[in-house]
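A.B. asks: After the sequence you'll find the predicted model.
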Amino acid sequence: MKRIHTLLCLLLLLSYSIFAEDQNLEEESAKGNDAEISEALLAFEELKNIIQDNYAGYTEKVDQQKKQFALLNQSIHQSITQGKSQDYPLEYDRWLSFFEDPHLILMKEGKPLFVKKDYSHYVHHEMGVIILNPTTAIISIPSFEMQYETDINNMLQDQYSKLIDIENLIIDIRGNGGGSFFSMFPLLDLIGAPEYESSWKVWASRDNLRLYKSALNHYEDTESREYILISSIVSKMENNRNQFVSYTYPKINKEPQLTHIKKIYILADRYVASTAEEFILGAKHNPKVILVGEKTEGALDYGDAIPYQLQSEGLMILVPTQKRIWKNHPPIDNRGIEPDFKINPETENIYEQILEY
């Protein structure tokens, strides 16, 4: 009986030792989870503060749905604290989705963290000018990014002699996700855009002002249109802290440079967005312009997104700092621009089919 009692004591001691080890592991795990949750909450608060302070659409969009916004904040906070979701960036993105702004993007290592577009229908084409026949030319511009501004301008100047007598012009901007307004201006100058005007409001927060000032340091040509425009915006922001300041882009030539043109076709698809949509709106002031293809993405109500770093998670958020002033056209975010003539952008011999319209 004594041996049984001794064995029982040993088993109890062993059981207690195992229990204690398990308990220690659970406590360490709990501490680790608590640290992760605390870091995630810190990042969430940081994200909210950045957007509230610097996003040009924050007040307008929150005021329209205050109750829903409050419930969303509560839901995400509970999801993080109660461990319902371990994918914290997905929760941050869920919060950003409330604003329904295509330019408001969560980034990691220079790329969108969540790819929300289906690029399986993307049509690749190179920048250039093609003379299709003696009366028809094609100008292909897949991007208006700032680095292509000089290339676009030089291309149009170099090819001008081939375009001067053209009667039909097809401007192919399929897949053009936007870029710099100054990259599209030479093309608008070429075709003429009477009465076109683009006005914007910039949110003059402290950090937006700091980053706009910093942008000026990257310009070598202090007499360029971009530098002069940004300088004037910075000056207004300095004098109107935490307010909207307005500005208008320089006017486009009202008279077209190509005087023989009878029809101008702009070929667009679902990937056309932002500055490329601005180009369409500007070009449509010319009565000779016909938009063909499919509806564009719809990403122009807010713009000039600035990257802000989320220190807690090593993520980056693109924050639109400007709001377009719509005058003669309704907002287009998530609505897009409908074509005058629908045609599948992936159609073979698409240029010839366009000319038959």
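C.D. replies: It's in.

A.B. asks: Only C-alpha atoms from now on, for both contacts and neighbour counts.
C.D. replies: Will do.

A.B. asks: Next, the residue nearest the centre of the chain: secondary structure please.
C.D. replies: Closest residue to the average C-alpha location of the chain: H103 at 2.9 Å, with CA atoms, centre = their mean. Assigned with DSSP: H, G, I helix; E, B strand; the rest coil, H103 falls in the coil class.

A.B. asks: In contact with it, which residues?
C.D. replies: H103 makes contact with A299, Y302, G303, A305, L318, V319, P320 under the criterion CA atoms under 8 Å, 6 or more residues apart in numbering.

A.B. asks: Repeat the analysis, applying 7 Å as the threshold.
C.D. replies: Counting by CA atoms under 7 Å, 6 or more residues apart in numbering, H103 makes contact with A299, G303, A305, L318, P320.

A.B. asks: take a look at this one as well, against the first:
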Amino acid sequence: MTKRIFISTVFMLLTSNLMAQNCDCLDNFNFMVNKVSKNYAGYNDKINLNNKRAFSQLTNNLLSRSKKTTNIDSCYVLLRTWTNYFKDHHLRIQLDWRYREKYPNKLSQLNKQIPKFKNLPPPAKDTLAKEASLKQLNDKTLLIALPSFEWDEKKKIDSIIKKNQVLLSKTPYWIIDLRGNMGGNDLTYSPIIPYLYTNSIAIFPSEYWASEDNIKNYEQQLKDKSVDDEAKKYIADAVALMKKNIGSFINPGGKDTIYVKLDSIYEYPKKVAFLIDRNTASSAESLLLTAKQSKKVTIFGENSYGMLDYANSQYFDIFCTEYNLIIPISRSKRLPRNPIDNIGIKPDILIDNNEKQKINLIRLQLEK
């Protein structure tokens, strides 16, 4: 009996490995279309009676081309052309990090061949922060740079807040620099929120698309030891609801709007300025939506990127290991009334992109 189980396991591993090495473009194209149509939270919002015919034509055209495409790079361009139809940067095929590391110059070359759904001029030639930091500009103003909300940044941000509690608690003006912050995880910026708080915060939660694959993905996360107990409880509740509602959206919180009230309002800071640009996106925009509700906050710069409506992106195994397939499985309850994708969040005070002294300009505005 043990020998039979061992042989069966080896066979399954070999079969799985062969599938993973399948870089036939047609197979990967069909796999991608199937997974996106079944699991993407925005699929039925984006494909409707008005564009169904044009979308089918595009899909069939790319399908035909995939039969003749044998090169990994060319197939990547083809696959990405299809996902770009949805105009959602959270939905994408991307080249695996190992492939990008092996061929560092390929990605920018290939991306030039992909039809863009959002054309922006280059960002300002500003010197941007490379890591989270806190700097005292003078006795009145702090500059806090938060260039990323990726999960590995959380410890850095927590540490900065903890080490500088005395300074934070007595400095009246803060400038929070979010330029170039393409997001990550909402929990990463959570230590900032109590300092901004002045009144009840309205939060529009996410609702999740219930599908067999999305359930499997979340069940795998429940086995992950790095996921804390609070997150596991939330995921487990979502999975239970999904299983009862396959083929529809579920809302684990049960409310369309959640109001958050904190116990106290900090005396300092008195005023907080956020500096944003066209590359402020995703979780950074989520922070902006919360911050805008504070009486302390003013937003400076230019419109943010606009990449927040569909989120909670999950990785899906695809046949060819040179590719990663990423699909957002949730949508915001802000929709359809208040979309942000490809629009962005408008600043309270616009700063010209060519202004070279943005930080100093904001400092003078705060301190006057």
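C.D. replies: Looks like it came in fine. Quick caveat, the model's predicted, so the values are computed rather than measured.

A.B. asks: could you show me where the helices are in the first structure, in order?
C.D. replies: 2-54, 58-64, 66-81, 88-97, 149-158, 160-163, 181-191, 206-216, 225-239, 275-283, 350-355 (DSSP state H).

A.B. asks: Same list (the ones you listed) but as CSV, adding mean neighbour count and distance to G293 of the first structure.
C.D. replies: Shown next, in CSV, are those (neighbours: other CA atoms under 10 Å; distance: least, CA to CA, whole Å):
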stretch, mean neighbour count, distance to G293 of the first structure
helix 2-54, 14, 35
helix 58-64, 12, 31
helix 66-81, 14, 37
helix 88-97, 17, 28
helix 149-158, 16, 23
helix 160-163, 16, 23
helix 181-191, 21, 19
helix 206-216, 16, 36
helix 225-239, 16, 32
helix 275-283, 22, 12
helix 350-355, 14, 9
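
A.B. asks: Nearest to H329 of the first structure among those helices would be which one?
C.D. replies: Smallest distance to H329 of the first structure across these (CA to CA): 8.7 Å, for helix 275-283.

A.B. asks: according to the alignment, that closest one goes to what range in the second structure?
C.D. replies: Alignment of helix 275-283 of the first structure against the second structure: residues 283-291, by TM-score structural alignment.

A.B. asks: Superposed on the first structure, what's the mean shift for that stretch?
C.D. replies: With mean CA distance after the TM-score superposition for the first structure, stretch 283-291 of the second structure departs from the first structure by a mean of 0.4 Å once superposed.

A.B. asks: want to try JSON lines for the contacts of H103 of the first structure, with neighbour count and distance to E21 of the first structure as columns?
C.D. replies: Converted to JSON lines, the contacts of H103 of the first structure look like this (neighbours: other CA atoms under 10 Å; distance: CA to CA, whole Å):
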{"residue": "A299", "neighbour count": "27", "distance to E21 of the first structure": "56"}
{"residue": "G303", "neighbour count": "26", "distance to E21 of the first structure": "56"}
{"residue": "A305", "neighbour count": "17", "distance to E21 of the first structure": "52"}
{"residue": "L318", "neighbour count": "20", "distance to E21 of the first structure": "46"}
{"residue": "P320", "neighbour count": "27", "distance to E21 of the first structure": "52"}
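
A.B. asks: which two in these are spaced the farthest apart?
C.D. replies: Across the contacts of H103 of the first structure (CA to CA), the longest gap, 13.8 Å, separates A299 and L318.

A.B. asks: Let's have the contacts of H103 of the first structure in a markdown table, adding distance to L291 of the first structure.
C.D. replies: A markdown table is the format used below for the contacts of H103 of the first structure (distance: CA to CA, whole Å):
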| residue | distance to L291 of the first structure |
| --- | --- |
| A299 | 17 |
| G303 | 23 |
| A305 | 27 |
| L318 | 30 |
| P320 | 27 |
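
A.B. asks: Find me the equivalent region of stretch 30-42 of the second structure in the first structure.
C.D. replies: Under TM-score structural alignment, the match for stretch 30-42 of the second structure is residues 45-57.

A.B. asks: what does the matching stretch contact?
C.D. replies: Y58, W203, S205, N208, L310, V319, P320, T321, Q322, K323.

A.B. asks: repeat that for 8 Å
C.D. replies: By CA under 8 Å, 6+ apart, stretch 45-57 of the first structure touches 58-59, 92, 99, 202-205, 207-208, 302, 308, 310, 312, 319-323.

A.B. asks: average gap between the longest strand along the second structure and the first structure?
C.D. replies: If you go by DSSP state E, the second structure has its longest strand at strand 323-332. By mean CA distance after the TM-score superposition for the first structure, the fitted strand 323-332 of the second structure averages 1.0 Å away from its aligned residues in the first structure.

A.B. asks: if we compare the helices of the first structure, which one ends up closest to G336 of the first structure?
C.D. replies: Here helix 275-283 is closest among these (CA to CA), at 8.2 Å.

A.B. asks: Now do that closest one against helix 181-191: the angle between them, please.
C.D. replies: Per axes from the mean of the first three to the mean of the last three CA atoms, to 10 degrees, the angle that helix 275-283 of the first structure makes with helix 181-191 is 30 degrees.

A.B. asks: picking that back up, residues in the first structure matched by the longest strand of the second structure, start to end?
C.D. replies: Taking TM-score structural alignment, strand 323-332 of the second structure hits residues 315-324 over in the first structure.

A.B. asks: What are the contacting residues of the matching stretch?
C.D. replies: 51, 54-57, 103-109, 198-203, 208, 300-310.
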